[in-house]
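**Q** Below: sequence and its predicted model.
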Amino acid sequence: MITITERAEKQINTIIKEEGYDQSHFLRVSVESGGCSGLSYKLDFDNQEKPGDQFFEDKGIRIALDIKSFLYLAGTELDYTDGLNGKGFNFHNPNASRTCACGESFSV
């Protein structure tokens, strides 16, 4: 399961409203090969379910993960910051044994 903070919820709802997404859209969270630590995080909005998708809901946000990503991201918390050190979504992943300085990639 992936959880989201209140700050992330607010930003996701802002994006949904600004982009005009409807109720059929959900947040797709995934892991891809790449990045300086070997794996990188990816966020998208989607409205097409794929075979093997795992769905969760937190704070009214529907979240989809493919099975491979689920194995890497189980227990992860998605946060959002807009402070002086940078603006964007951050992943607090308990499965990551190492992360890069920017927080966009990790290894297990």
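**A** Here it is on my side, so go on.
**Q** hey, let's count contacts and neighbours off CA atoms from now on
**A** OK.
**Q** Give me the distance between the nearest residue to residue 91 once chain neighbours are set aside and residue 47.
**A** Among residues not flanking residue 91 along the chain, residue 78 sits closest, at 4.8 Å (C-alpha to C-alpha, 6 or more residues apart in numbering). Distance, residue 78 to residue 47, by C-alpha to C-alpha, to the nearest Å: 20 Å.
**Q** Which one's more surrounded, those two?
**A** Neighbours were counted for residue 78 and for residue 47 using other C-alpha atoms under 10 Å; residue 78 has more, 19 against 13.
**Q** Would you mind naming the helix or strand containing the more buried one?
**A** Applying DSSP states H and E as the criterion places residue 78 in strand 77-83.
**Q** Check which helices and strands that strand sits against.
**A** strand 3-4, helix 6-19, strand 86-92 (3 or more C-alpha pairs under 8 Å, 6 or more residues apart in numbering; DSSP states H and E).
**Q** which residues sit against the first one?
**A** With contact meaning C-alpha atoms under 8 Å, 6 or more residues apart in numbering, strand 3-4 is reached by 58, 59, 75, 76, 77, 78, 79.
**Q** take the one below as the second:
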Amino acid sequence: MQRSWTLLTTLTRSTTVRTHIHTHVRSCLRSIERQHSFHSVRPFISTHKYRAFSHSAITRDAALNGPQYKPATVENGLTISDKAIKQLKYIAERDNDDKMMLRILVDSGGCHGYQNKLEITDTVEEDDTVFEMDGVRVVVDSISLQFVRGSTVDFVEELIGSTFQVIDNPNAKNSCGCNISYDIDLDMLTQN
């Protein structure tokens, strides 16, 4: 037991391991929240002491101060393309849902280590940042924002299908052909 605890303690000192563990735990807890409709685990996630990289104070403050609302610009952390705006407006009008938003969640996985999961939502959590442009909103939690800061949300139409994607990510070092999975440039991430 002592040997296992020592190994776990040593592993969690590594920033990369902490990030992978936290991302996986966050993904599992979000799944549980959706299935069982309870939200009591969110304050624990947003104030947990093992936060990724250099934004621990920012993310902890965001959780305590509630969601932030910002115009969607690269300087503020994220921008939205004209195609994405048009598609989000179409979806909101089609579903007659003016509270609809696009959520970006960065998760571990894919062929390069990290992948973006984009979904339509109408909920905002305490540690979220909501980016607004021309009447549409994109919401990103504080952990995921570290990985996509400076990116653009786009709507890409291809022969195999149409999807929302995060493009021009300055934090991504290598990406796969599908533009979903990528490696993180740790030097860029710690500068942001």
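**A** Received, thanks. Fair warning: this is a prediction, and the values are worked out from it, not measured in the lab.
**Q** what comes up buried for the strand holding residue 78 of the first structure?
**A** 77, 78, 79, 80 (16 or more other C-alpha atoms under 10 Å).
**Q** when you align them, which residue in the second structure goes with the third one?
**A** Spelled out, that is residue 79 of the first structure. Residue 79 of the first structure maps onto residue 154 in the second structure, with residues paired by TM-score structural alignment.
**Q** Strands of the second structure, residue ranges please.
**A** Using DSSP state E, the strands of the second structure run over 68-71, 78-80, 101-108, 114-121, 128-133, 136-141, 151-158, 161-167, 172-175, 181-184.
**Q** what's the fourth one aligned against in the first structure?
**A** The counterpart of strand 114-121 of the second structure in the first structure, using TM-score structural alignment, spans residues 39-46.
**Q** Return the list of helices and strands in contact with the longest helix anywhere in the second structure.
**A** Counting residues, the longest helix in the second structure under DSSP state H turns out to be helix 15-36. Counting contacts by 3+ C-alpha pairs under 8 Å, 6+ apart, helix 15-36 of the second structure is packed against helix 2-12, strand 101-108.
**Q** most packed of those?
**A** Burial of those is given as mean neighbour count (mean count of other C-alpha atoms under 10 Å); strand 101-108 ranks first at a mean of 22.
**Q** Tell me what angle that strand forms with strand 136-141.
**A** Between strand 101-108 of the second structure and strand 136-141, the angle comes out at 30 degrees (axes from the mean of the first three to the mean of the last three C-alpha atoms, to 10 degrees).
**Q** and strand 101-108 of the second structure, how far from the first structure on average?
**A** Mean deviation of strand 101-108 of the second structure relative to the first structure after superposition (mean C-alpha distance after the TM-score superposition for the first structure): 1.1 Å.
**Q** Next, the buried residues of stretch 121-133 of the second structure.
**A** 124, 125, 126, 127, 128, 129, 130, 131, 132, 133.
**Q** Kindly reformat these as TSV containing distance to residue 22 of the second structure.
**A** Shown next, in TSV, are those (distance: C-alpha to C-alpha, whole Å):
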residue	distance to residue 22 of the second structure
124	20
125	17
126	17
127	15
128	16
129	19
130	22
131	24
132	27
133	30
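**Q** Closest one of those residues to residue 105 of the second structure?
**A** Using C-alpha to C-alpha, the shortest approach to residue 105 of the second structure within these belongs to residue 128, at 10.7 Å.
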